[in-house]
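>>> for reference, the sequence and a predicted model appear below.
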Amino acid sequence: MSPARISRGTNPLRDPDDLRLPKIAGPCAVVMFGVTGDLARKKLLPAIYDLAGRGLLPPGFSLVGFGRRDWDDAQFAQTVREAVEAGARTTFREDVWRNLSDGLRFVQGEFDDDAAFDKLAATLRALDEERGTGGNAAFYLSIPPDAFEPVCAQLDRSGLATQEQDSWRRVIIEKPFGHDLASARELNQTVEHVFGADSIFRIDHYLGKETVQNLLALRFANQLFEPVWNSHYVDHVQITMAEDIGIAGRAGYYDGIGAARDVIQNHLLQLLALTAMEQPNSFGADELRAEKEKVLAAVRLPEDLAKATARGQYTAGWQGSEKVTGFLQEDGIDPGSTTETYAAVKLEVYTRRWAGVPFYLRTGKRLGKRVTEIAVIFRRAPHLPFTDTATEELGQNAIVIRVQPDEGTTLRFGSKVPGAGTMQVRDVTMDFSYGSAFTESSPEAYERLILDVLLGDPPLFPRHREVELSWRILDRVERFWARKGRPEGYEAGTWGPRSAAELLARDRREWRLP
């Protein structure tokens, strides 16, 4: 048997039934549309190299780039190498690169070019003969959503989307999944007309982060937390994704999209669903997806959106020691733009577990620091047998799951201040950090997700119903904001507009300072 034909099941050094070992993808190829873009260069290509470096790709793995550049295979390989050397997590090794580069090919063409897609089909057939890809291929659409329809039509016309016996064809779609409910439904129909539902993988890279998955372990593997994970004990939940950067040269994408569509509709509502869902019977794709869908279907917005939402645009200010411009002064931004760079919303989950518990979601650019976290804030003790002065510095208990950076979990509780004087109680924290608790390094999110696609393992990928339920929630907010004119300004380096603080102040609460 040639090296190109060796699969996980025939590897004598690995037991495929040993769940402690990472699974290795079987024979396959990846076709990447948008291979010259920032996402491919900074994330996707380094992730593929890291998978190869960790021994998780088959020896005959092949990568085909498709684009308009007038490149041959050697020029494409040089571009991939530069991206890998700049962005890979693992140490660059010539032996790993040599094997990976042997399977690199480039096909030049436009999305409406029949001949280019016919050449792509021929390239995949040749790779199967040369490297033993088994006829298996995943098509990564790292392209704007308006290009999905012509690309899917070409994959259908050329027979590239057709699965032969004992082989598979899959498609990977990057967010955004539409810009509202109607466009999301149209997009789903376009893709599902060509690929079966089980062959469509919608990438939300936040779901590939180890800490997000650790939320499931925290909740369902520990008797300590699940009994208090409900409205009897939880006061409210805050889910934050804050960035300290501006739009970073993405004016063409960001203007007209905004913070809510870019982050709340996908990342933060997925985090809400994982935080609020009931325990699934297993972590299989169907069971996990069903519980998330139940939560999203139960989410409700308050009637008065003026009091339950906040939006803003960053203005000039200081980001640390650097003076930065405002959003309207960024290159490529219309000076009259009403696109928000900050969005916050109050939601409620109408289930028995969460009745009466508000979920506050916020995201923004040019905020005080970069952080993504889920903070579960508990009710105060019903009775404190201390004097008021003894508990002046005591807040509410909290469990904080840090998604990025410094992944881990913090538990905040009250403790006596050491000393022989009067009783004083103050907040302290117990901190779990992935970096210090485990010798294994956490894989980058795209590593995990790309490998899951190649394995055909779908639990972390939202199906079209989850996407549509999320848009149902956000569409009403977007329609309300469209009638309100320009967003409120907030100075770069601060924590958002005044209306965001007022949103919680009305409920006699305040945002957590990460």
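On my side now, so go ahead.

>>> use CA for all of it now, contacts and neighbours both
Fine.

>>> which residues of the stretch 401-514 of the chain fall in strands?
Under the criterion DSSP state E, counting those that start in this stretch, the stretch 401-514 of the chain carries strands at the ranges 408-416, 425-433, 488-491.

>>> okay, now the one to match up with it:
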Amino acid sequence: MSFTADRLVLFGATGDLAQRMLLPSLCALDHDGLLAPDLKIVGTARSDLDDGAFRNFAREALEKYLPANRRGGMADFLNRLTYQPLDATTLEGYEDLAARVGEPARGLCIFLSTAPSLFEPTIRGLQHAGLDGPNVRMCLEKPLGTDLETSREINDAVAAAFPEERIFRIDHYLGKETVQNLLALRFANILFEPLWNAAHIEHVQITVAETVGLEGRVAFYDDAGALRDMVQNHMLQLLALVAMEPPGSFDATAVRDEKVKVLRSLRPVAEGETVTGQYRAGAIQGEAVPGYDEELGKVSDTETFVAIKTHVDNWRWKGVPFYLRTGKRMPERVTEIVVQFRCIPHSIFEGKGAKVQANKLVIGIQPEENITLSLMAKVPGLDREGIRLRSVPLNIAMPHAFSGAVRRIAYERLLLDLLEGDQTLFVRRDEVEAQWEWIDAIRAGWTAQGLTPRTYTSGSWGPSAAIALAERDGVTWHE
């Protein structure tokens, strides 16, 4: 059902995500005139606040996390906000929430930014209060379970009240401008698609490196680890976008159909094709930082780093390794995709002493959004002692290329798509379950092998075994 919602309910409205992302994103959209004039936003959480106290809470979050040049009209935005205290685990209170929401003129969106354990009782409460009608959309923030079984339990609970076409599962990486630009790069340029296959690409690297440690996520992270926190969602979504076939059109069904095909084609990871690590005390950008065990306050086998070699077993990618790497307390914060092309089959310059390097495409996602293609060029000179060639970068710095465009928080796009009903950048149930099936097999392999994380020093690129994982194939991690 197509409609632009005029009601939005934020569960977990006093939480960290609401402060850092949701409220600033909604305020920025309002500043740009992109929210419906009659949109009302109802926050709910356990905290016993009234409307005024919640608006003060929101004002403090906006002043802290939203740039000053995007706060114009903040008072008008704050007037959109109301608040209803609620214990999501009991049915009591949901009718009061429904009364506060009122009867939407067009439709209602509900955003669950809560612990997954609260999803099922929340759905029951919404059904009890009649907040599950045909004009209601449900948005779910990750994590969606801890394995395939718990993910199915959550999805079954949500599906009992909402059909798939009204369920919006967020992976905020899909809202990032450069991630979407990957699709434009591939499917809007005739230059790349004929080369985007095993005949011309040697390997692909995907790196998501963080400089931070636990950062207040102690309980969640020690139960999750790097594989479930980063690989299961963000990194597999990036892999799927790199490897997918051209969809018939840019709509939710066509795009997600092609991503699912990739995820189902992932080869099970064999023994020796993963490396796990856990950081110890070291230094990040000259500042001493503690080790994971010190931050946690106990000994743990949870991995803070993982490197994986995998393959997509289909016609396009047969034989092309994909190397995935993510970790905390890395030397720098960077998310990037590296597409390493094969070398030319024959160099006409070899007899002149010139060495040729293969072309490389680097897609930077964060902290800087850019695309760099390395090309071979001749070094100027008379060449009396031979021809010299050098790899030179062709850079497209996205902020410079589009200097007049507003650079938006990923959640701005996703919240607007939710309100308008566009599911293209949201994750479908079969995608989530295909991701979990692959991740669960890796974890089962670790258990069977008795694999425990190797230690690495904070400020390094992880255990030395991760370097060996790539180097035994003649591959060097891009750093």
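Yep, that arrived. Note that the structure is a prediction, hence the values are computed from the model and not measured.

>>> need the counterpart of residue 466 of the first structure in the second structure.
Mapped onto the second structure by TM-score structural alignment, residue 466 of the first structure lines up with residue 431.

>>> I should have written residue 175 of the first structure there, sorry.
Checking TM-score structural alignment: residue 175 of the first structure goes with residue 142.

>>> got the contact list for the residue nearest to its match when sequence neighbours are not counted?
With CA to CA, 6 or more residues apart in numbering as the criterion, residue 142 of the second structure has its nearest non-adjacent residue at 6.7 Å, and that residue is residue 170. By CA atoms under 8 Å, 6 or more residues apart in numbering, residue 170 of the second structure lies in contact with 139, 140, 141, 142, 414, 426, 427.

>>> one step back: want to throw the strands of the stretch 401-514 of the first structure into JSON lines with distance to residue 453 of the first structure and mean neighbour count?
Converted to JSON lines, those look like this (distance: least, CA to CA, whole Å; neighbours: other CA atoms under 10 Å):
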{"stretch": "strand 408-416", "distance to residue 453 of the first structure": "26", "mean neighbour count": "17"}
{"stretch": "strand 425-433", "distance to residue 453 of the first structure": "28", "mean neighbour count": "15"}
{"stretch": "strand 488-491", "distance to residue 453 of the first structure": "41", "mean neighbour count": "21"}
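
>>> for residue 401 of the first structure, which of those strands is the nearest?
strand 408-416 (4.5 Å; CA to CA).

>>> what range does that closest one cover in the second structure?
Strand 408-416 of the first structure covers residues 370-378 of the second structure once aligned (TM-score structural alignment).

>>> and the longest helix for the second structure?
helix 429-449 (DSSP state H).

>>> report the distance from that one to the chain centre.
Put simply, helix 429-449 of the second structure sits 18 Å off its chain's centre (CA atoms, centre = their mean, to the nearest Å).

>>> buried residues in that helix?
The neighbour-count check on helix 429-449 of the second structure (16 or more other CA atoms under 10 Å) flags 429, 431-440, 442, 445-446 as buried.

>>> alignment lookup: the residue nearest to residue 142 of the second structure to the first structure.
So, by TM-score structural alignment, residue 170 of the second structure is matched to residue 203.

>>> can you check residue 313 of the second structure too?
Checking TM-score structural alignment: residue 313 of the second structure goes with residue 350.

>>> residues near that match, how many?
Look at residue 350 of the first structure: counted by other CA atoms under 10 Å, it has 16 neighbours.

>>> correct me, but it touches residue 294?
No: here residue 350 of the first structure lies out of contact with residue 294, judged by CA atoms under 8 Å, at a distance of 10.1 Å.

>>> the spatially closest residue to residue 195 of the first structure that is not a sequence neighbour and residue 35 of the first structure, how far apart?
Excluding the flanking residues, the one nearest residue 195 of the first structure by CA to CA, 6+ apart is residue 161, at 6.8 Å. Residue 161 of the first structure sits 19 Å away from residue 35 of the first structure, taking CA to CA, to the nearest Å as the criterion.

>>> done for today, thanks.
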